[in-house]
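**Student:** The following comprises the amino acid sequence and a computationally predicted model.
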Amino acid sequence: MESSAEKLRGLTITSLDEEEDEPELPHRSPSAAGGIGAGYEDEDDDEEEEEAEVTLGFLEKPKHPGLLLRHLFPSKAGGIPAWLDPVNLPSGNSRCCGFCGEPLQFALQIYAPLEDNSAAFHRTLFMFMCPSMACLLRDQHEQWKHRQGSPCRSVKVFRCQLPRSNAFYSSEPPKHNSSDKPLCPGVPASKSWPEYEIAIDYEGAFDSDSCDESNSKSLVMQRPGKPDDMMQSWMDQFEADADNKCWASFQERISRAPKQVLRYCRESNAKPLWALSAGCPSNADIPSCSYCKGPLCYEFQIMPQLLYYFGVKNEPDSLDWATVVVYTCQGSCNQNVSYMEEFAWVQELADIVCAHFD
């Protein structure tokens, strides 16, 4: 099948202030390409199974705010959600931090319909998180307790899906109208991160032989504010540690496209890209679907560069992570619940520091 994403120019991140002068990126939006992950048909089933193809997400300022309206099924980060079901929204404590009780901030949403599931003709995943690093640290400990009950969380992911025939959208492809106005009830705009469109490209479009090693450092090092000496210290020591294959692999993969904020792959052989073995869940640590009790599967992960675009400063108490990995119901079950909560696993940079220096 012909690729649904155009080639991306390899660009090195310098600073947010310089982005306006950069040439326009030739990504295609996920909605225009049928959603993130669309087009993954195996062209030769007889060949030996290869590594799963990963779709990368990059942030761009939208050319027009109307492009991010819900009826265009956008994939976006920051701002306010473009709810797929605009009526039956998550409510009450489901949209609040389990630790501080404050409303969670919208991080991103991914339009990811499933061709083989008629109930998921339209399907969007929404991620929310508390901006408090103290809450995220507590969340990291609570996630290990998932088998013991319902832990408190500061990171929540909701899945919403609709069949082709539904009460909100026509079965015909949407048309953009520049006069359309955003509509998103129930979310305070005053508490939001900067808004971006998520554009996609395949990881295979980037040449691993030409990647710049320094680019991988920028993913976790480059933030507004003063450099973090502790971060630089342990990164330098990682480089001298020949046994740390996981960290080396993480650096190599992200250096191919250092602007990536998202990695998506729902194929059966897909695996998350972990920064280190410390803080990784075992199969037993991943719970079953809380609705149908079926297995969860890896679907996507967000990368620390997202914090750079959100303007999170590199300070001791600032929000930070190595990656946040999301597992969703393998069957994408339909339980007559508009927004079903999925499972997120947080791997923090503190895990890496402790694992290396303890």
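**Tutor:** Sure, I can see it.

**Student:** drop to CA atoms for contacts and neighbour counts, all remaining ones
**Tutor:** Will do.

**Student:** From Gly204, how far off is the nearest residue to Tyr291 once chain neighbours are set aside?
**Tutor:** Closest residue in space to Tyr291, ignoring its immediate chain neighbours: Gln335 at 6.9 Å, by C-alpha to C-alpha, 6 or more residues apart in numbering. In this view, Gln335 and Gly204 are 36 Å apart by C-alpha to C-alpha, to the nearest Å.

**Student:** Can you tell me the element the residue nearest to Tyr291 falls in?
**Tutor:** Using DSSP states H and E, Gln335 sits within no helix or strand.

**Student:** Tell me which residues are up against stretch 284-303.
**Tutor:** 144, 146-147, 260-266, 268, 270-272, 321-331, 333, 335, 342-343 (C-alpha atoms under 8 Å, 6 or more residues apart in numbering).

**Student:** Would you mind listing which of those are buried?
**Tutor:** Neighbour counting by 16 or more other C-alpha atoms under 10 Å classes 260-266, 270-272, 321-330, 333, 342-343 among these as buried.

**Student:** In strands only, show me these.
**Tutor:** Residues of these located in strands (DSSP state E): Leu262, Arg263, Tyr264, Thr323, Val324, Val325, Val326, Tyr327, Thr328, Cys329, Glu342, Phe343.

**Student:** and which of those residues is nearest to Glu197?
**Tutor:** Among those, Leu262 lies closest to Glu197 (C-alpha to C-alpha), at 12.1 Å.

**Student:** can you tell me how far the closest one sits from Asp116?
**Tutor:** Counting by C-alpha to C-alpha - Leu262 and Asp116 are separated by 24 Å.

**Student:** go on, Gly79?
**Tutor:** On the measure of C-alpha to C-alpha, Gly79 and Asp116 end up 31 Å apart.

**Student:** what about stretch 56-70, distance to the chain center?
**Tutor:** 15 Å (C-alpha atoms, centre = their mean, to the nearest Å).

**Student:** residues making contact with the strand or helix carrying Val346?
**Tutor:** Element membership of Val346 [criterion: DSSP H and E] is strand 340-347. The set of residues external to strand 340-347 that reach it, using C-alpha under 8 Å, 6+ apart, is 139-140, 143, 155-160, 274, 279-281, 287, 289, 321-329.

**Student:** Please apply the same query to stretch 220-233.
**Tutor:** With C-alpha under 8 Å, 6+ apart as the criterion, stretch 220-233 contacts Pro304, Gln305, Leu307, Tyr308, Gly311, Val312, Lys313, Asn314, Glu315, Ala322.

**Student:** what does stretch 85-95 give?
**Tutor:** Stretch 85-95 has contacts (C-alpha under 8 Å, 6+ apart) with Trp83, Gly101, Pro103, Leu104, Phe128, Lys156, Cys160, Phe168, Cys184, Ser338, Tyr339.

**Student:** if you set the cut-off to 6 Å instead, what comes out?
**Tutor:** Residues from elsewhere that reach stretch 85-95 (C-alpha atoms under 6 Å, 6 or more residues apart in numbering): Pro103, Leu104.

**Student:** Next up, a structure to set beside the first:
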Amino acid sequence: MSSDDGYQSDSDMSVDSPSVGGKTSVLLGYPDEPADETASALDTRIGGVPIWLNPSSPPSANLAKCKACKSLMTLLLQAYAALEGTLYERVIYVFACKNAACRRRAGSVRAFRGIMRDQDKMQAVADQQKKEKERRKMKAGAGAGMTAMVEQSRSQQVDIGNMLFGDGFGDGARAFGDGAHAAEVSGNSPATLLDDVEQVSESLQRTKIDITHRLDAAINHQTPLEPWPPAEELESYKSWFLCVESEYLTNKTADQNINQRIEILEAGTSGHGNDGPDEWSALPESSSNIDKVFQNFADTVSDNPEQVVRYERKGSPLLYSKTDEIGKLLINKNAGHYQNNLIPHCELCGSVRVFELQLMPYMIQILEEDSGIDIFNGMEWGTIIVATCKNDCVPSIIDKNGVGYQDEWVGVQWEETK
């Protein structure tokens, strides 16, 4: 890529191409079990009330206020989404206004990103640097003794990598992220292995210095923040932990009738009732009036109809429509496909934003089924797309606890109206 302005995701692709079978790079979130008092800021949940990275460091309540009616909105999603190679925790919050008069109005759905400097991770890097410095003094060793030392270094390096970056997100996890993996060293000879260890060590030190400088530079005099009401006074939906699994798709052809997909959706069971996703019951009988983008959306969702979140940072969103405001914004008219650089850029650093996650319509049924809300008066979006700064830049204010929050971009594709 030549510049941020020309940045395109490796996943930029035709938005109406049929699904290809097999495992994809997307992580899916499914309702798992009701969230309870054990929930923490680093659990991925839908519904409930927000849990802040530090109880003493809430964001300004203004970040979660509807831009239309100015009232405090309701939490839809809190997603733990740590990034590889960073020394801070990271969470995405998504809120929506429950005021019926605000539906389809700009600013009635908002998202922000929270980060918290992780002192334990930073100390782990410092400790590892000290150990590596001591090992370099032993470089004059040779033979089996040297090989054993390098193998020990390899093992310890993997341990520190796991400590810093996590050990990935497998089936059944409750977190989203880049699929963070421990740093690896390679090569056959002891000298090569040790050189690699030194390179990784130096890289970790540069990361520590860079992140420390970025966070320290962002700490400034705290401006007055709009306070939040007590948690017990916040309006909320029932909260569910999410189980995170990789997406698997079956092979489909472009000319398959959309009604086959709808039948699968309607037949799906959630474990929270015997009815399938209600949002699909009003779809037309014929596919003749359904555009290819929506057909691809329905085809893809039909393989995993109980998904409530799709996560693929720097990937491509599954668009609900190409004819609405968001579809027209994100699809390059000449190339005919989605491009990240069409998303409004980060207001803080000017970098492009990249797709991070999207909320799926089955979430509406899960959140509203026990809320007493009439389905005709409830939420009516097709998908909610969240994009974040490609550089994951530091929020404008980091407080004394190393915590900061930053508003991010949301694109809502509403249900079609007849």
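**Tutor:** That came in fine, so what should we check first? This one's a predicted model, so the numbers in the text were calculated from it and none came from an experiment.

**Student:** what about the strands in the stretch 151-300 of structure 2?
**Tutor:** 176-177, 240-249 (DSSP state E, counting those that start in this stretch).

**Student:** what about these, which gets the closest to Thr24 of structure 2?
**Tutor:** strand 240-249 (5.6 Å).

**Student:** looking at it, Gln109 of structure 1 is touching Leu125, isn't it?
**Tutor:** Yes - applying C-alpha atoms under 6 Å as the test, Gln109 of structure 1 and Leu125 come out as touching, 5.4 Å apart.

**Student:** where exactly do the helices run in the stretch 51-200 of structure 2?
**Tutor:** 119-136, 143-165, 190-218 (DSSP state H, counting those that start in this stretch).

**Student:** how far off helix 143-165 does the longest one point, in degrees?
**Tutor:** Compare the direction of helix 190-218 of structure 2 with that of helix 143-165 by axes from the mean of the first three to the mean of the last three C-alpha atoms, to 10 degrees and you get 20 degrees.

**Student:** which bit of structure 1 covers helix 190-218 of structure 2?
**Tutor:** Against structure 1, there is no aligned range for helix 190-218 of structure 2 (TM-score structural alignment).

**Student:** and that helix with helix 119-136, angle?
**Tutor:** Using the same axes, to 10 degrees: helix 190-218 of structure 2 against helix 119-136 is 150 degrees.

**Student:** sorry, back to before: same list, the helices of the stretch 51-200 of structure 2, but as CSV with mean neighbour count please.
**Tutor:** Output for the helices of the stretch 51-200 of structure 2, formatted as CSV (neighbours: other C-alpha atoms under 10 Å):
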stretch, mean neighbour count
helix 119-136, 15
helix 143-165, 17
helix 190-218, 17
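
**Student:** okay if I get those as a markdown table plus distance to Ser351 of structure 2?
**Tutor:** Output for the helices of the stretch 51-200 of structure 2, formatted as a markdown table (distance: least, C-alpha to C-alpha, whole Å):
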| stretch | distance to Ser351 of structure 2 |
| --- | --- |
| helix 119-136 | 26 |
| helix 143-165 | 24 |
| helix 190-218 | 16 |
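
**Student:** if we can go back for a sec, quick one: the strand holding Val346 of structure 1 aligns where in structure 2?
**Tutor:** Counting by TM-score structural alignment, strand 340-347 of structure 1 corresponds to 406-413 in structure 2.

**Student:** What's the average distance for that stretch when superposed on structure 1?
**Tutor:** In the superposition with structure 1, the average deviation recorded for stretch 406-413 of structure 2 is 0.4 Å (mean C-alpha distance after the TM-score superposition for structure 1).

**Student:** In contact with Arg310 of structure 2, which residues?
**Tutor:** Leu27, Leu28, Leu357, Gln358.

**Student:** top of the residues you listed by neighbour count?
**Tutor:** Neighbour counts for the contacts of Arg310 of structure 2 (other C-alpha atoms under 10 Å) peak at Leu357, which has 28 neighbours.

**Student:** That one matches what in structure 1?
**Tutor:** Counting by TM-score structural alignment, the partner of Leu357 of structure 2 is Phe300.

**Student:** Tell me if that match really is in a helix.
**Tutor:** No - Phe300 of structure 1: not assigned to a helix; according to DSSP: H, G, I helix; E, B strand; the rest coil it is strand.

**Student:** How many residues are close by the aligned residue in structure 1 for Pro58 of structure 2?
**Tutor:** Pro58 of structure 2 maps onto Leu89 of structure 1 when the alignment is built from TM-score structural alignment. The local packing of Leu89 of structure 1 (other C-alpha under 10 Å) involves 16 other residues.

**Student:** Likewise for Asn88 of structure 1?
**Tutor:** 11.

**Student:** Give me the distance between it and Leu262 of structure 1.
**Tutor:** According to C-alpha to C-alpha, Asn88 of structure 1 stands 27 Å off from Leu262 of structure 1.

**Student:** repeat for Leu56 of structure 1
**Tutor:** 6 Å.

**Student:** Apart from its neighbours in sequence, what residue is nearest the counterpart of Val54 of structure 1 in structure 2?
**Tutor:** Aligning on TM-score structural alignment places Val54 of structure 1 opposite Val26 in structure 2. Excluding the flanking residues, the one nearest Val26 of structure 2 by C-alpha to C-alpha, 6+ apart is Glu312, at 5.1 Å.

**Student:** repeat for Cys333 of structure 1
**Tutor:** Cys292 (6.6 Å).

**Student:** Look up which helix or strand the one you found falls in, please.
**Tutor:** Short version, using DSSP H and E: Cys292 of structure 1 is in no helix or strand.

**Student:** Check the gap between it and Val87 of structure 1 for me.
**Tutor:** For Cys292 of structure 1 relative to Val87 of structure 1 (C-alpha to C-alpha), the value is 24 Å.

**Student:** next one: Gln347 of structure 1
**Tutor:** Gln347 of structure 1 is 34 Å from Val87 of structure 1, by C-alpha to C-alpha.

**Student:** neighbour-wise, which of those two wins?
**Tutor:** Gln347 (24 against 11).

**Student:** how about Ala81 of structure 2, what's its match in structure 1?
**Tutor:** Per TM-score structural alignment, Ala81 of structure 2 is aligned with Ala112.

**Student:** Test my guess that its match contacts Arg123.
**Tutor:** Yes - using C-alpha under 6 Å, Ala112 of structure 1 makes contact with Arg123 at a distance of 5.4 Å.
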